[in-house]
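Asks: Starting from these lines, generate the structure:
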Amino acid sequence: MALFAIGVIAAAMAAVAYGVSTVLRALGARRVAVEMREKADQPGGSGSDALDPAAPSVTSTMSTIADPAFILGTLMVIVGFGGGALAARFLPLFLAQSIVAANLVVTALLGTLLLNITLHTRDWVAIWLVVLSLFLLGVSSSQHAQDSVERPFHWGLLGATILVCAIALIGVYTLGKYAAIVGGAAAGLLFGIIAIAVRVLDGMSPFDLVTILSDPAAWSIAVAGAVGFYVQTVALQVGAVNGVTALLVVCETAGPSLIGVLFLDDAARPGLAWLAFVGFIGAVVGAVLVAWYSTGDPDHFGEAPPEKGGWRRGREEVSEGD
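Replies: The predicted structure is shown next:
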């Protein structure tokens, strides 16, 4: 029970850290976009130097990563990773990932303060539908957590990591305005792979560094962490922060939860399988709604008209009579 409590606290810490990190990195992307536009507008500058949200480049991404706000956000990623790793070791992936998914709310709240994002009724309903649905997933999961699987599973995890990384890196630089969708979803899958790899990692108890480094699951953690961080950065350059985060949250939660049920003996509490099913459907529907209402281009330059309230998508104009 003590380890269970530690896992819950660690997951909550990860949720806060990840939420703060996402907003700080989005702020870094905005500042770099503004700086690049100002540079392009100077005498002798080239308009092509300005960040084009529909066509992110490696140079613009590297500039974003070097921004001070982004660096601070990166430090928060490390804190979040530590909390998420503890939660993945001590809790069923059902529960660990559900708690971590609450970073969607942290992101939304901080986004209103630091990024001037306006949230309307539709946004709050969709966000809370995601969180409450994921909470149902957590409540319905049993406290049993198995962390021992055969070595082929470890190699399969590494293979899946490489495949997702390849698709993600190609997608974010070739799909234009859809790069945010690919980047957010791929980052979620890769962060979910990290949770699975941490759960099954050999050499943790008792601690053996050689065993850890020789485990393909450890390689999966390194590769998935680096590429997931990178493609999420590109997604934050070209897409709205809430939409990117919603896609990330669902992929990061649903993937590990499914793997946990199929391969790691994670299960719903007796008689609560129906609640787990309701939670999963609600999480997917809610995140799709958040993404649908928030997948417009990021307003890096503060030029978009004020977003209308109600239930219309994005920044559609509403007539005075509506």
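Asks: For the rest of this, base every contact and every neighbour count on C-alpha atoms.
Replies: Noted.
Asks: For residue 298, which three-state class applies?
Replies: coil (DSSP: H, G, I helix; E, B strand; the rest coil).
Asks: roughly how far apart are the spatially closest residue to it that is not a sequence neighbour and residue 300?
Replies: Nearest non-adjacent residue to residue 298, counting by C-alpha to C-alpha, 6 or more residues apart in numbering: residue 240, 4.8 Å away. Separation of residue 240 from residue 300 (C-alpha to C-alpha, to the nearest Å) stands at 10 Å.
Asks: And residue 19, which helix or strand is it part of?
Replies: Using DSSP states H and E, residue 19 sits in helix 2-41.
Asks: Report the next helix or strand after that helix in sequence order.
Replies: helix 58-65.
Asks: what's that next one packed up against?
Replies: Judged by 3 or more C-alpha pairs under 8 Å, 6 or more residues apart in numbering; DSSP states H and E, the packing partners of helix 58-65 are helix 2-41, helix 216-238.
Asks: Show me the contact partners of that helix.
Replies: 28-29, 32, 51, 70-71, 233-234, 237 (C-alpha atoms under 8 Å, 6 or more residues apart in numbering).
Asks: I'd like to know how many residues surround the residue nearest to residue 298.
Replies: 22 (other C-alpha atoms under 10 Å).
Asks: Could you do residue 52 as well?
Replies: 16.
Asks: ok, back up a step: show the contacting residues for the residue nearest to residue 298.
Replies: Residue 240 touches 294-299, counting by C-alpha under 8 Å, 6+ apart.
Asks: In TSV: those, plus distance to residue 148 and neighbour count.
Replies: Listed next are these as TSV, based on distance: C-alpha to C-alpha, whole Å; neighbours: other C-alpha atoms under 10 Å:
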residue	distance to residue 148	neighbour count
294	40	23
295	40	22
296	43	18
297	44	18
298	43	20
299	46	17
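Asks: Serialize those residues to CSV and add fields for distance to residue 127.
Replies: Putting these into CSV (distance: C-alpha to C-alpha, whole Å) gives the following:
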residue, distance to residue 127
294, 11
295, 14
296, 17
297, 19
298, 19
299, 20
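Asks: Proceed likewise with the subsequent sequence, for comparison:
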Amino acid sequence: MIAGLVVAAAASACYGTGSVLQAVGSRRAAREAAAEADPAQLTEHGGPTLSSTGRAARTWEFILGTALDVVGFGLGALAARMLPLFLSQTVISANLVVTAVLSIRLLGIRLRRPEWASIAVLCAALVLLAVAAGPQGGHQAAPAFHWWLLIATTVVIVGGSLLVRRMGSRGAIVAGLLSGLGFGALGIGVRVLNGVDTLDLGRMLTDPALYAVLIGGIGGMYVHTVALQIGSVNGATAALVIGETVVPGAAGVLWLGDVSRSGLGWLAVGGFVIAVAAAVAVAHFGQEEDAAEAPSEDREPVGV
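Replies: From the prediction side, this is the model:
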């Protein structure tokens, strides 16, 4: 249990640092596009195009952030095999704290008291979850579960990308949530992936869960990049937290046998609900901050 918590915490640190670096690169690319007055960088709804997202992905900050995400992915996958999903995904989601602290230094964002309070509550909820978590369930799921995971992940990423494109500059929180659902599907897929324990490559390549992992990871990273281009980094990351904790946590309990310690089910439920509520609060306050500061001349333009 302790080793799993350390691995999940390390994944959280990588993801949080990577998000801020990606935001720095995305915003620098957006400023350069604005200076060039390049109309190809915006959709008709005010959101970033594939061209502008590709431009952001070529900055050194974004590349370094992506490298950290890859490391975080590996550590997160390991944590998903070592801990109950409701615990591993929630600990990983604490990258919100890392993101918030680093965004002060690297993005010049000022957090207000409600945001600090929400982050503190999230940390307290993680402690409750760690105390209440019991043994992990199994790694096996019915074949139909693997197929439904692939179908749902594809619908969320493809349909969500189209939706965010239509919403344009108003879609940051939705994009963050969709990316979280993609990363959540990644966690579930890694947990049930066939052939991992025995290193059977043939079973892995024929398992739909593997392709759910790839679509959820790559698609989630793309949609998260869009979210960082068009809105508050803290708000988008908090929305991501909701997506990557609620669905995997529920799937682990309902279908994979994850349980809490005997007599501490109420504490696990309470910690989980509080953690999600705190993340919602950070997303809400981050969105307010983004709207309030948008007219400011010295605010870095995002996605424009």
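Asks: tell me the most buried of the helices and strands packed on helix 58-65 of structure 1?
Replies: Compared across the helices and strands packed on helix 58-65 of structure 1, helix 216-238 shows the largest average neighbour count, a mean of 24 (mean count of other C-alpha atoms under 10 Å).
Asks: matching residues in structure 2 for it?
Replies: Mapping helix 216-238 of structure 1 onto structure 2 (TM-score structural alignment) gives residues 208-230.
Asks: do the same with stretch 177-185 of structure 1
Replies: Under TM-score structural alignment, the match for stretch 177-185 of structure 1 is residues 169-177.
Asks: The matching stretch: how far from the chain's middle?
Replies: Relative to its chain's centre, stretch 169-177 of structure 2 lies at 12 Å (C-alpha atoms, centre = their mean, to the nearest Å).
Asks: buried sites along it?
Replies: 169-177 (16 or more other C-alpha atoms under 10 Å).
Asks: Show me the contact partners of it.
Replies: Here stretch 169-177 of structure 2 makes contact (C-alpha under 8 Å, 6+ apart) with 45-47, 160-161, 164-165, 223-224, 226-228, 230-232, 235-243, 283, 287, 303.
Asks: Weed out the non-buried ones from those.
Replies: The neighbour-count test (16+ other C-alpha under 10 Å) marks 46-47, 160-161, 164-165, 223-224, 226-228, 230-232, 235-243, 283, 287, 303 as buried among the contacts of stretch 169-177 of structure 2.
Asks: would you list every one of the helices in structure 1?
Replies: 2-41, 58-65, 68-90, 93-100, 103-114, 121-140, 151-174, 179-200, 209-213, 216-238, 241-263, 273-294 (DSSP state H).
Asks: report the angle between the axes of the first one and helix 93-100?
Replies: This points to helix 2-41 of structure 1. On the basis of axes from the mean of the first three to the mean of the last three C-alpha atoms, to 10 degrees, helix 2-41 of structure 1 is oriented at 50 degrees to helix 93-100.
Asks: Just want the most central residue of structure 1.
Replies: Nearest to the geometric centre of structure 1 sits residue 248, at 3.5 Å (C-alpha atoms, centre = their mean).
Asks: any idea how far that one lies from residue 19 of structure 1?
Replies: 12 Å.
Asks: and what of residue 229 of structure 1?
Replies: 14 Å.
Asks: about what we covered before: which one in structure 2 is aligned with the residue nearest to the centre of structure 1?
Replies: By TM-score structural alignment, residue 248 of structure 1 lines up with residue 240.
Asks: What residue, apart from its backbone neighbours, is nearest its match spatially?
Replies: Nearest non-adjacent residue to residue 240 of structure 2, counting by C-alpha to C-alpha, 6+ apart: residue 180, 3.9 Å away.
Asks: okay, now that neighbour: neighbour count?
Replies: Neighbour tally, residue 180 of structure 2, other C-alpha under 10 Å: 31.
Asks: Test my guess that it contacts residue 238.
Replies: No. Counting by C-alpha atoms under 8 Å, residue 180 of structure 2 does not reach residue 238; the two are 9.1 Å apart.
Asks: before we move on, the earlier item: and the helices and strands packed on helix 58-65 of structure 1 as JSON lines, adding distance to residue 103 of structure 1?
Replies: Converted to JSON lines, these look like this (distance: least, C-alpha to C-alpha, whole Å):
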{"stretch": "helix 2-41", "distance to residue 103 of structure 1": "4"}
{"stretch": "helix 216-238", "distance to residue 103 of structure 1": "15"}
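Asks: Ok, which of the ones you listed comes nearest residue 266 of structure 1?
Replies: When the helices and strands packed on helix 58-65 of structure 1 are compared by C-alpha to C-alpha, helix 2-41 sits nearest residue 266 of structure 1, at 14.4 Å.
Asks: Who are the packing partners of the closest one?
Replies: Counting by 3+ C-alpha pairs under 8 Å, 6+ apart, helix 2-41 of structure 1 packs on helix 58-65, helix 68-90, helix 93-100, helix 103-114, helix 216-238, helix 241-263.
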